[in-house]
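Predicted model follows, preceded by the sequence.
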Amino acid sequence: MTPSVLPTYNRAPLAFDRGEGTWLIATDGARYLDMGAGIAVNALGHAHPALVAALTEQAGKLWHLSNLYQIPEQVALADALVEKTFADTVFFTNSGTESCELAVKMARKYWYDKGQPDRVNIVTFSGAFHGRSSAGIAAAGSDKMTKGFGPLLPGFIHLPFGTHDALLQNTMDDTIAAILVEPVQGEGGIRPLPAPCLRGLRELCDATGALLIYDEVQCGMGRTGRLFAHEWAEGAAPDIMMVAKGIGGGFPLGAVLATGNAASGMTAGTHGSTYGGNPLACAVGKAVLDIVAEPAFLEEVGRKAGLLRQRLEGLVDSHPEVFETVRGQGLMLGLKCKVTNTDVVHAGYAQRLLTVPAADNVVRLLPPLTITDDEIAEAVARLDAAATALSGKETGQ
């Protein structure tokens, strides 16, 4: 019999009743240490007092208006994002997938209005994940994402991750509208693009006129210790940037940030969203940004990231039969595994620890940015216990 919830996920046999900071409490009362944060969404953990207050206050006033009217909460969040980033303008969406759709439209409309309507191709890279819409799966291009969903949206050129020669050969073509890349691949296995590569992309786009689009849906909003991951590469700001996940702290919210030039084709009537930028979402988003954008907060993320990485490297040394290496940036770290990564995730459930699998046999660690030092120690201790259990199975003990 078909379940009432469409079975597109292989869900863990866990259900949760409430959350407190870095902890989730299951319906049976068991407490789980959450090192996944809703896949990098709950940037400030569960039930953060500032977010609860912002949501509660706004819920008592207005939830939804539609974008037919002025929305002061939307303007306030957009103004703050513009002040703190490269961007001149912001469009609010409900998700990263919707942000991808607009980023693609924006880049193509830019060249159409410049009198070059054939300049539509967008360069993307293997291992990418840009959402599950028609544009998102076409941009990723992998069989896993696209099989059975053809015909695919045309206009994407897929290159191997980190192959500069292939990039140079393709981006000199006058059909290229933009380059789309994640500064740190998330679903692809926590693979950071080094700062020199980001600067090289910026220089290449400047030389060819192509627009540079960053997908910071997973790696943005303080996750790497800067407000956005590309800020680690000085001089590598994008023309367009996709944002979601952490920007709402758990409330559905996304955005596309852009320079005035890149957004010049997006005039009245060219794009819209019924729910995007509603008062409720933007009130919560502004509360998130007010906390995450503080230099002292970001400095703490960096310090805690160093501590977590150090502990994880010790874990790898202690369990060379289970783990291969640690990779990533900030509080967006991955354990490259020698055993099957989902076995590690499931062993974590037995230790009441939540992690997230990714491609390339990686286990993702994406804790709330508010995680404490003691919780970091506890998370690594539980990973150690999970690895010990797996080691015992491997040796038949």
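Sure thing, it's come through. Please read all numbers here as calculations on a predicted model, not as lab measurements.

CA only for contacts and neighbour counts going forward, please
Fine.

Can you list the neighbours in contact with stretch 222-238?
Residues from elsewhere that reach stretch 222-238 (Cα atoms under 8 Å, 6 or more residues apart in numbering): 40, 43, 86, 183-184, 195-196, 198-199, 201-202, 211-214, 216, 219-221, 258, 292-293, 298-302, 305, 329-332, 369.

from the chain's centre, how far out does it sit?
On the basis of Cα atoms, centre = their mean, to the nearest Å, stretch 222-238 sits 13 Å off its chain's mean C-alpha point.

and it, which residues are buried?
222-233, 236-238 (16 or more other Cα atoms under 10 Å).

before we move on, the earlier item: can you tell me which of the contacts of stretch 222-238 are in strands?
184, 211-214, 258, 329, 332 (DSSP state E).

what two of those residues are the furthest from one another?
Within the ones in strands among the contacts of stretch 222-238, L211 and M332 form the most distant pair, 26.5 Å apart (Cα to Cα).

could you pull out the helices for the stretch 51-200 of the chain?
72-84, 96-113, 134-140, 143-146, 164-171, 195-208 (DSSP state H, counting those that start in this stretch).

same for the second one, what does it pack against?
Under the contact definition 3 or more Cα pairs under 8 Å, 6 or more residues apart in numbering; DSSP states H and E, helix 96-113 sits against helix 134-140, strand 176-181, strand 211-215, strand 240-243, strand 254-258.

here's the one I want to compare it with:
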Amino acid sequence: MDSEKVIKRDGEYVLHTYNRNPIVLEKGHGLRAAGPEGQQYLDFTSGIGVNSLGYCDLDWAEAVSEQAHKLQHTSNLYYTAPCGKLAKKLCKRTGMSKVFFGNSGAEANEGAIKAARKYSVDHYRKDRTTVITLVNSFHGRTIATLTATGQEVFHNYFGPFNEGFLYAPAGDIEALEELVDRTTCAVMLELIQGEGGVMALDPDYVQAVRKLCDEKDLVLIVDEVQTGVGRTGTFLCCEHYNLKPDVVTLAKGLGGGLPIGAVLMNEKVAEGMGPGTHGSTFGGNPVVCAGANVVVDRMDQSFLANVNERAVQLRAGIAKLPHVKSISGIGLMVGIEFYDLKAADVLAACREAGLLVLTAKTRLRLLPPLTLSEHDVDMALEILSDVLGKMEPTAPKEQA
């Protein structure tokens, strides 16, 4: 079926809660995607950070296919080997005690909030349930995680919202301390605010948050849905901050292209989550876990070394491009701020030139597959250079 028919059918039957790019993707391999008429794209989005090994990695595809031919689903009423294998690998890799599997980042964050409240109610009082998140954060689109999201733009239309959430400005430890009272049970943060513009938190602030949580016995939740599983050059972004949270959430890149969410907990939080406290019909699905096991196994020292080398190459190249004001993020989670261009206009021009990119607020956002090569980076920089070199300013250039 050609692109026009695919887009027309989608328009007739799919609820359009997304502003889709006007292209159809039919197949892909590595960092390359192709459309029905043979259109070719270099993909620096990886499905918004999901395709960590690129399109159709052979080992990943074979593991998923093999498991699908054996057993596709059982529910959590029974044991399966892929689920337990993945849980062991994640706990050993991160130093956490237990893991709960779900379907998405939003579901993982819901589980983290529940686990934090359970710990606090078990050890303190029934009204000790408030979770403090950061202004400009994004934690999901369910009602609870939407409430946890510290951006008013996402709060339109969907109230009334859940009680028990407050918001502190990122980087302001005094403001956070002022919000903590007898009802506070947890602090939840992203180390790099992805949807908030690819903005990394200051390390001193993060350590101050950890100290505050220790002093008040608050559960520290780190949302690594987008930053985790090698995206920043370490398995967890927490490693850049020398941080030991109480709960870490993962999703996106963990499944390598299939839906998964994970809530990793330390022993003190995990011990309160017994039978009946949480559940997910599809959580720990054997096919998804088979793929995730391949992803985690691939994240060895050599693999992460390439992530870091390509990140240095990419960032150095971007810094030399016209119109670029600043670069944010860590590793292969890259935000680009322009002096005098709109990120959405740059995205559209890149798409026409065969490079797929993203935006985050006013910044262009790059989340390439972690398997990218030196040549892939050179190709992306070449396209970006050509695109930016042809673009006329859309606003007066600011002074540096």
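Right, received. Where do you want to start? Since the structure is predicted, the reported quantities are computational estimates derived from the model, not experimental observations.

still on that earlier bit, mind checking which of the contacts of stretch 222-238 of the first structure are buried?
If we count by 16+ other Cα under 10 Å, those have these buried: 40, 43, 86, 183-184, 195, 198-199, 201-202, 211-214, 216, 219-221, 258, 292-293, 298, 301-302, 305, 329-332, 369.

Tell me the spacing between the residue most central in space within the second structure and L243 of the second structure.
Residue closest to the average C-alpha location in the second structure (Cα atoms, centre = their mean): Q226, at 1.4 Å. Distance of Q226 of the second structure to L243 of the second structure, computed by Cα to Cα, to the nearest Å: 17 Å.

ok, now R20 of the second structure?
Using Cα to Cα, one gets 37 Å for the distance from R20 of the second structure to L243 of the second structure.

cool, T45 of the second structure as well?
With Cα to Cα as the criterion, T45 of the second structure and L243 of the second structure are 27 Å apart.

again, but for L134 of the second structure
Distance, L134 of the second structure to L243 of the second structure, by Cα to Cα: 17 Å.

Kindly report the same for L77 of the second structure.
Distance of L77 of the second structure to L243 of the second structure, given as Cα to Cα: 35 Å.

now swap in P368 of the second structure and tell me
Using Cα to Cα, P368 of the second structure is found at 25 Å from L243 of the second structure.

same check, this time on E267 of the second structure
Applying Cα to Cα, the value for E267 of the second structure to L243 of the second structure is 16 Å.

and if you look at Q151 of the second structure?
25 Å.

How about P286 of the second structure?
Taken as Cα to Cα, the span from P286 of the second structure to L243 of the second structure is 31 Å.

Likewise for L372 of the second structure?
Taking Cα to Cα, one finds L372 of the second structure at 28 Å from L243 of the second structure.

again with M273 of the second structure
According to Cα to Cα, M273 of the second structure stands 23 Å off from L243 of the second structure.

Then V346 of the second structure?
36 Å.

Around Y124 of the second structure, count how many other residues there are.
Counted by other Cα atoms under 10 Å, the residues lying close to Y124 of the second structure total 14.

ok, the counterpart of Q72 of the second structure in the first structure to T274 of the first structure distance?
Aligned by TM-score structural alignment, Q72 of the second structure pairs with W63 of the first structure. Distance, W63 of the first structure to T274 of the first structure, using Cα to Cα: 12 Å.

same thing with G115 of the first structure?
Distance from G115 of the first structure to T274 of the first structure, by Cα to Cα: 30 Å.

what stretch of the second structure does stretch 271-291 of the first structure fall on?
Taking TM-score structural alignment, stretch 271-291 of the first structure hits residues 278-298 over in the second structure.

quick one, what contacts K105 of the first structure?
The contact partners of K105 of the first structure, taken as Cα under 8 Å, 6+ apart, number zero.

quick check: longest helix of the first structure.
helix 295-318 (DSSP state H).

residues making contact with it?
Here helix 295-318 of the first structure has contacts from 222-227, 291-292, 322-326, 329-331, 333, 369-370, 372-373, 376-377, 380, 384, using Cα under 8 Å, 6+ apart.

Leaving out the residues flanking it, which one is nearest to H29 of the second structure?
Distances taken as Cα to Cα, 6 or more residues apart in numbering put Y55 closest to H29 of the second structure, at 4.5 Å, once the chain neighbours are dropped.

What residues does the aligned partner of the residue nearest to the centre of the second structure in the first structure make contact with?
In the first structure, Q226 of the second structure lines up with Q218, judged by TM-score structural alignment. By Cα under 8 Å, 6+ apart, the contact set of Q218 of the first structure is 39-41, 186, 243-246.

Across to the second structure, which of those hold up?
Using both residues aligned by TM-score structural alignment, their matches' Cα atoms under 8 Å, the second structure keeps these contacts from the contacts of Q218 of the first structure: 40, 186, 243-246.

Now render those residues as CSV, adding distance to V316 of the first structure.
Shown next, in CSV, are these (distance: Cα to Cα, whole Å):
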residue, distance to V316 of the first structure
A40, 23
G186, 20
V243, 32
A244, 32
K245, 29
G246, 28
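
so stretch 203-217 of the second structure aligns onto which residues of the first structure?
Mapping stretch 203-217 of the second structure onto the first structure (TM-score structural alignment) gives residues 195-209.

and for that stretch, what are the contacting residues?
171-172, 178-179, 183, 210-212, 230, 232-238.

likewise stretch 320-330 of the first structure?
Against stretch 320-330 of the first structure from outside (Cα under 8 Å, 6+ apart): 184, 190-192, 223-225, 301-302, 305-306, 309, 312-313, 316, 333-339, 387, 390-391.

Can you flag the buried ones in those?
The buried subset of those (16+ other Cα under 10 Å) comprises 184, 190-192, 223-225, 301-302, 305, 309, 312-313, 316, 333-339, 387, 390-391.

Give the aligned equivalent of L33 of the first structure in the second structure.
Using TM-score structural alignment, L33 of the first structure pairs with L42 in the second structure.

My guess is that match contacts L355. True?
Yes: L42 of the second structure lies in contact with L355 (Cα atoms under 8 Å); the separation is 4.9 Å.

Next, show the common contact partners of those two.
Looking at what touches both L42 of the second structure and L355 (by Cα under 8 Å, 6+ apart), the common residues are A380.

For V248 of the second structure, which residues are in contact?
112, 221-224, 263-265.
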